[in-house]
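Peer 1: Only the shape, not the letters, is given here:
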C-alpha cells in the first residue's frame, strides 16, 4: 500500500476502529497521518500511546483536510456524525471519501446527510476477524466514486482482510453471510467443544481440538475447493464422519442456517429504515 494517502480520519476508536488503525500501520502508513476520535479521553490516550497516532474528541478537527473518513461508530450514530462533519468536508479542495462501517445505513441515507453534492460515499460491512487481519469487507459505493478514490479506500480496507465489492442491493444478504457469519462458526465450535466434553474429553483438550480443526478447515476452504467436495473427501463410505453428518442433516442444520441468514438479512434491512 502507498504510504502517501494523505490524512485519514477514523471516527470511533472501538474494536473496528482500532483494527483498522493497526492494519494501516502494519501496511506502512505513517502514524501521524491518522487522526482517531473517541468520546473517552482515556481511550484516546490509550490509542495515542499504543500506536503513535493523533487522537482527540473533535470530529471536525479529525476530518479537516482528510482524504478519507472512516465512520466506525454504531449505526444509530452514523448520520449524526456525518451531519456534524459535512460542512467541513464540503470546504475541502479535494474530495473526501466518507466510509460507513456500520450495518443497515444505506447510501441514500448517507447522501441525504452530506451537504456537498458529489461526495464519494462507501458503505462497508466488515466482520470481526479484521481484528486479527483476516476480515471480510463487503463494499458498495456511490455513483460519485472515481477509480482513484475507490483504489485508495479499498486499499485501506485490504490492510485488515479481504475486500468484496457488491451492488448495494446485495449488502443485506452479504451481512447475513459474512458480517454475522463469524458468530455462526463460534456457536458451532462452542457446541463441538461441549459435545467433546460430554464424550469425556477434558474441556481444554476439546477446546484445542475444536479451534484448531476450525482454523485448518478454514484454510482448506480458502484454497478454492468447494465445501461440498471437501466434505465428500472426509466422508468415507459407512464411516464415522458420514454417520455424524447424517445426524446433522436430519436435525435440520441446513434449514436452521437458511432461517438464521434470512433473519439476519431482515434485521440488517430494518436498521436502515
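Peer 2: Right, received. Where do you want to start? Values in this document were obtained by computation on a predicted structure and should not be read as measured data.
Peer 1: Could you use CA atoms for every contact and neighbour count after this?
Peer 2: Noted.
Peer 1: can you pull out the strands in the stretch 101-250 of the chain?
Peer 2: Assigned by DSSP state E, counting those that start in this stretch, the strands in the stretch 101-250 of the chain fall at 121-125, 135-141, 161-165.
Peer 1: Alongside the first one, take a look at this:
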C-alpha cells in the first residue's frame, strides 16, 4: 500500500503542479527488510527513491513525514525500537494500520511533538483508482492523558496530506470513529466486489460465453455502473432504468433477492467492521 501511495505521488510530481498551499515532498526513503524487496524497489523507482534495509530509525530520523504500513501487531515493536521516539519528534506519522487508534499509536510514540494521523487506503490505489479515508486527531478538549498528547494539525498540513492521498484516487476526511467501518467498506470492499465479479463471470460462462469475454463484460459493467454513481446517479435510479416490465433484468433481480444478497453483503460489512475494531487490541 505504501508503494501505491509512493507511485502516485511521484507520478503526480512528474505530470502536474501541486496547489500552492501544498507542502511538496522532495525526497523519498523506503524501508524494507528483505533483499528481494530492495531490488524490486530499485528496479521500479531507480534513483527517485532511496531504499533503506538496515533499520527504520535511521530513515525516520531523516524524514519529515513517515507512513507506517506494517501489520497491526508489529506496530508496538517498530515504534518501540531504540531511538525511534527521538527520531519521530517533530514529525508527522501517518498510520495505515487497521484497528490501531490515534490514541494507541500516540501512546507508543509518547511524545507530544509527533502528529499522528490515520489513513485507510485500499488496493485500487495501485492503479490510482483508490479510495482513502483520513482521520486527524480530535480538536475537542482532551478527556484523558493519552489524548492530551495529540497536537492539532494546521490547515496546510491537512491540505497537504489530503493531496498526498488524492494522487492515488479519491480522498475523504472523516472523524476517526468511522475508520473501522471504512476499513470494512472500502478497505475490504474490493474483495467483496471481486466475489460479485466472479459470480457474474461464472454466470456468463454457464450460458456459453468464453471465460475471458465473460470476465471483461463483468468488470467493465461493474466499473461503468460505479462511475455512473460517482457522477451523481442513484443506484436505485440505475437499477430501475434497466428493469423493464416483464424483462430479463427484473427476473434476475428477483432471484438475487431470493438469495438474500442485500442482507448478506450488508452483514459482511458489519462483520468486517467488528473484526477491524478488534485488530488494535491484538498483540
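Peer 2: Thanks, I have the structure now. Quantities reported herein were computed from a predicted structural model and do not represent experimental measurements.
Peer 1: quick revisit: relative to residue 188 of the first structure, which of the strands of the stretch 101-250 of the first structure is closest?
Peer 2: Closest approach to residue 188 of the first structure among the strands of the stretch 101-250 of the first structure (Cα to Cα): strand 135-141, 19.0 Å.
Peer 1: Against which helices or strands is the helix or strand where residue 273 of the second structure lies packed?
Peer 2: Counting by DSSP states H and E, the element that carries residue 273 of the second structure is helix 261-279. With contacts taken as 3 or more Cα pairs under 8 Å, 6 or more residues apart in numbering; DSSP states H and E, helix 261-279 of the second structure sits against helix 179-182.
Peer 1: And for the helix it packs on, what's in contact with it?
Peer 2: Contact with helix 179-182 of the second structure is made by 98-99, 120, 133, 135, 269-270, 272-274, 276-277, as judged by Cα atoms under 8 Å, 6 or more residues apart in numbering.
Peer 1: Would you check the span in the first structure matched by it?
Peer 2: The counterpart of helix 179-182 of the second structure in the first structure, counting by TM-score structural alignment, spans residues 171-174.
Peer 1: Give me the mean deviation of the helix holding residue 273 of the second structure from the first structure.
Peer 2: Between helix 261-279 of the second structure and the aligned residues of the first structure, the post-superposition mean distance stands at 0.7 Å (mean Cα distance after the TM-score superposition for the first structure).
Peer 1: List the buried residues for that helix?
Peer 2: Neighbour-count burial for helix 261-279 of the second structure, with 16 or more other Cα atoms under 10 Å as criterion, is recorded at 268-270, 272-273, 275-277, 279.
Peer 1: Onto which residues of the first structure does it map?
Peer 2: Counting by TM-score structural alignment, helix 261-279 of the second structure lines up with residues 253-271 of the first structure.
Peer 1: With stretch 101-108 of the second structure instead?
Peer 2: Under TM-score structural alignment, stretch 101-108 of the second structure corresponds to residues 106-113 of the first structure.
Peer 1: circling back to that earlier point, including distance to residue 29 of the second structure, could the buried residues of helix 261-279 of the second structure go into JSON lines?
Peer 2: Listed next are the buried residues of helix 261-279 of the second structure as JSON lines, based on distance: Cα to Cα, whole Å:
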{"residue": "268", "distance to residue 29 of the second structure": "37"}
{"residue": "269", "distance to residue 29 of the second structure": "35"}
{"residue": "270", "distance to residue 29 of the second structure": "37"}
{"residue": "272", "distance to residue 29 of the second structure": "33"}
{"residue": "273", "distance to residue 29 of the second structure": "32"}
{"residue": "275", "distance to residue 29 of the second structure": "32"}
{"residue": "276", "distance to residue 29 of the second structure": "29"}
{"residue": "277", "distance to residue 29 of the second structure": "30"}
{"residue": "279", "distance to residue 29 of the second structure": "28"}
